[in-house]
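**Q** The sequence isn't on hand, but the structure is:
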């Protein structure tokens, strides 16, 4: 694999040049960026995925939605629709994508929309009544056509952008210098007991600017699994053979947390669309067994497998330290932007 990446370095250099020129044109104003008076927070990364954008977006929804009318806007990756789509009672994962559908089902008090053209999506959301007071843009760090007021850059603990290369030699969508646009940087998926010394070493490697704040978070798993009608303590399922299904970018931690002796783990590509043949095979494999999957995968599987045997395990983003400081930073940005508006 390392040899292949070395061979791809010349193509990575070409890709880096193209992206760098694009960013330069936006910085110089040759390519136009559009600003809005409504507070806009972007959650994104430099890499191609697997940094925990969805749980971080849900963290922001929890933080803000009690005091503000919140709307999320995503691209709607792998959806079967086009253009601007606002989630409603007829929506499913096919029409808006699994992650936006998860937001919609989990937070009924917010607006959820998808549009590959973020500017168009924002304009459509701001025409709604009542108008959203805060917009959360999921996976829009490279969408320079919209200039947000606050940028949250995520990088995974075991795959820091400082250790990676641009595509196709590595997994970065743009060079690590793109991190300078971030308001805050969060190192995600850390061990919960990450020491201060390790945090300092990572901070030295990432080298944030004096204006940027650096945080560390981990993924906390729920102690129960859920479906549309029921929930079961996860520990009650230990000792019973289970089928564990994951179609996410980095499923290893999920498998390690859930798997017990005798369980069968099935891995699929990220955002995988389960064909009818695969669903039938899953149903046969899971005969008289419980299927446990991620919340994102559940959005694509619900209604397609027996509901009494299909469960998902929720996760949430949790800060190792300084979480209150992060909350205050976000709340202050939104309050100040709202007052200025």
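**A** Yep, that arrived. Everything quoted here is computed from the prediction, not taken from an experiment. Residues are numbered from 1 along each chain as shown.
**Q** Please make it C-alpha for all contacts and neighbour counts, starting now.
**A** Will do.
**Q** Hmm, residue 209 is touching residue 180, no?
**A** Yes: applying Cα atoms under 8 Å as the test, residue 209 and residue 180 come out as touching, 7.2 Å apart.
**Q** so where do the helices sit in this structure?
**A** 2-28, 53-64, 93-96, 98-106, 118-125, 196-206, 252-258, 276-285, 295-301, 323-340 (DSSP state H).
**Q** packing partners for the shortest one?
**A** Here helix 93-96 is seen to pack against helix 98-106, helix 295-301 when contacts are counted using 3 or more Cα pairs under 8 Å, 6 or more residues apart in numbering; DSSP states H and E.
**Q** Counting neighbours, what do you get for residue 108?
**A** Residue 108 is flanked by 10 other residues according to other Cα atoms under 10 Å.
**Q** Then residue 115?
**A** Neighbour tally, residue 115, other Cα under 10 Å: 22.
**Q** how much space between the residue nearest to it when sequence neighbours are not counted and residue 97?
**A** Of all residues beyond its chain neighbours, the one nearest residue 115 is residue 84 (4.6 Å), with distances taken as Cα to Cα, 6 or more residues apart in numbering. Going from residue 84 to residue 97 by Cα to Cα, to the nearest Å gives 13 Å.
**Q** this is the other structure I want to compare:
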């Protein structure tokens, strides 16, 4: 693999150059960005997947929705619809994509929309008068100029240790991080020594204006099915099969695993088929089936007995009050981010 990556180095240089020129043209205003008269927060990453964007979007929804009318706008990865779609009672994972559909089920009071064209998506949302729009996975979507950028980077896969595609996993060079107002190191251990925090801060080389936070994945104390819930500690002790179609399933499996459990792994955003479900039933053989919340929204309409999911959420190691205040200050003070042009 190391040899292959080295062979790809010239292509990575070319890709990096193309992205650098693109960003330069946007930074200088030669390529136009659209801004809007509503607070827009973009959450994203430099790398390809696996940084915990969905838990962070959900954290922002919980923070903002008690006071503001919140809308989320996602691409709707692997959905079978096209164009702009606003979630309603007839929506499904096939129409919205799994993560937006998860938002819709979990937060019915929130406007949930999908559109690969974020500019058009925001324009379509504006008549619904949201107080704030959360852009999911839109850090590189330069056609929209968000008022606030949150950049995520995973603890075990820092962008500072990576390289651009195809030699590495970065969508653009590390210098793109300078656009972020806040950088969050996600998926950390619950306890992180101060010396390690300092080392990571020095490695990321943030500007004095940028804020840095550290979060970990926290699991709910219950697993849920369509009809009931079971304490997570009890489920851990039961014989079961675990299913994950997410980018990095190892922590999920490790958290629930007991000796004798079976683990079934599918590609990220996998569209489950009847054949998959039949295989899952055969493997379960009457045992409990526990999956991720993202996978559950794609499996819940199949006939699977004892199907449960384990919700996760983003939790701050420290500084949550400071983070919350930064977001609330931006939204509260932003009566406008400019006008579209």
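**A** Cool, the structure landed. Given the structure is predicted, the values throughout are model-derived calculations rather than measurements.
**Q** For the two chains, what TM-score is obtained?
**A** Remark: TM-score between the superposed chains equals 0.97 [TM-score structural alignment, normalised by the length of structure 1]; 338 aligned residues with a Cα RMSD of 1.1 Å.
**Q** rewinding a little: TSV for the helices and strands packed on helix 93-96 of structure 1, including mean neighbour count and distance to residue 19 of structure 1?
**A** Output for these, formatted as TSV (neighbours: other Cα atoms under 10 Å; distance: least, Cα to Cα, whole Å):
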stretch	mean neighbour count	distance to residue 19 of structure 1
helix 98-106	22	27
helix 295-301	23	30
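**Q** which residues touch the nearest residue to residue 99 of structure 1 once chain neighbours are set aside?
**A** Excluding the flanking residues, the one nearest residue 99 of structure 1 by Cα to Cα, 6+ apart is residue 296, at 6.0 Å. Residues near residue 296 of structure 1 by Cα atoms under 8 Å, 6 or more residues apart in numbering: 98, 99, 102, 248.
**Q** The residue nearest to residue 115 of structure 1 contacts residue 121, correct?
**A** Yes: with contact defined as Cα under 8 Å, residue 84 of structure 1 reaches residue 121; the gap is 6.0 Å.
**Q** any idea how far the residue nearest to residue 115 of structure 1 lies from residue 37 of structure 1?
**A** Per Cα to Cα, residue 84 of structure 1 is found 21 Å from residue 37 of structure 1.
**Q** quick one: stretch 10-28 of structure 1 to structure 2 mean distance?
**A** On superposition with structure 2, the average gap between stretch 10-28 of structure 1 and its aligned counterparts reaches 0.7 Å (mean Cα distance after the TM-score superposition for structure 1).
**Q** how many other residues sit next to the residue of structure 2 sitting at the aligned position of residue 259 of structure 1?
**A** Counting by TM-score structural alignment, residue 259 of structure 1 lines up with residue 257 in structure 2. By the measure other Cα under 10 Å, the count of residues near residue 257 of structure 2 is 20.
**Q** Spatially nearest residue to residue 257 of structure 2, not counting backbone neighbours?
**A** The spatially closest residue to residue 257 of structure 2, leaving aside those adjacent along the chain, is residue 236, at 6.4 Å (Cα to Cα, 6+ apart).
**Q** How many residues are close by the one you found?
**A** Neighbour number of residue 236 of structure 2 under other Cα under 10 Å is 16.
**Q** What of residue 319 of structure 2?
**A** Neighbour count of residue 319 of structure 2, defined by other Cα under 10 Å: 12.
**Q** so can I have CSV of the helices and strands packed on helix 93-96 of structure 1 showing distance to residue 216 of structure 1?
**A** Putting these into CSV (distance: least, Cα to Cα, whole Å) gives the following:
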stretch, distance to residue 216 of structure 1
helix 98-106, 23
helix 295-301, 23
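**Q** Do I have it right that residue 151 of structure 1 meets residue 181?
**A** Yes: applying Cα under 8 Å, one finds residue 151 of structure 1 in contact with residue 181, separated by 7.2 Å.
**Q** For those two, work out which one has more neighbours and name it.
**A** Neighbour count, other Cα under 10 Å: between residue 151 of structure 1 and residue 181, residue 151 has more, with 22 against 14.
**Q** what do we get in structure 2 for that one?
**A** So, by TM-score structural alignment, residue 151 of structure 1 is matched to residue 149.
**Q** gap between its match and residue 85 of structure 2?
**A** Noted for residue 149 of structure 2: a distance of 24 Å to residue 85 of structure 2, by Cα to Cα.
**Q** would you list every one of the strands in the stretch 151-300 of structure 1?
**A** 184-188, 213-221, 224-226, 231-233, 242-246, 264-267, 290-294 (DSSP state E, counting those that start in this stretch).
**Q** Residue 321 of structure 1 is nearest to which of those?
**A** strand 213-221 (7.1 Å; Cα to Cα).
**Q** Give the buried residues for that closest one.
**A** Buried positions in strand 213-221 of structure 1, judged by neighbour count with 16 or more other Cα atoms under 10 Å: 213, 214, 215, 216, 217, 218, 219.
**Q** Could you report the distance from residue 45 of structure 1 to residue 29 of structure 1?
**A** Residue 45 of structure 1 is 23 Å from residue 29 of structure 1, where distance means Cα to Cα.
**Q** the more surrounded of those two?
**A** Neighbour tally, residue 45 of structure 1 and residue 29, criterion other Cα under 10 Å: the higher count belongs to residue 45, 31 against 10.
**Q** Quick check: that one touching residue 153?
**A** Yes: between residue 45 of structure 1 and residue 153 there is a contact under Cα under 8 Å: 5.1 Å.
**Q** Give me the common contacts of the two.
**A** residue 141.
**Q** before we move on, the earlier item: need the residues touching each of residue 84 and residue 121 of structure 1.
**A** 113, 114, 115.
**Q** How about the second one, nearest residue that isn't a chain neighbour?
**A** Using Cα to Cα, 6+ apart and skipping the chain neighbours, the partner closest in space to residue 114 of structure 1 is residue 74 (4.7 Å).
**Q** Surely that neighbour is in contact with residue 117?
**A** No: using Cα under 8 Å as the test, residue 74 of structure 1 is too far from residue 117 to be in contact (9.4 Å).
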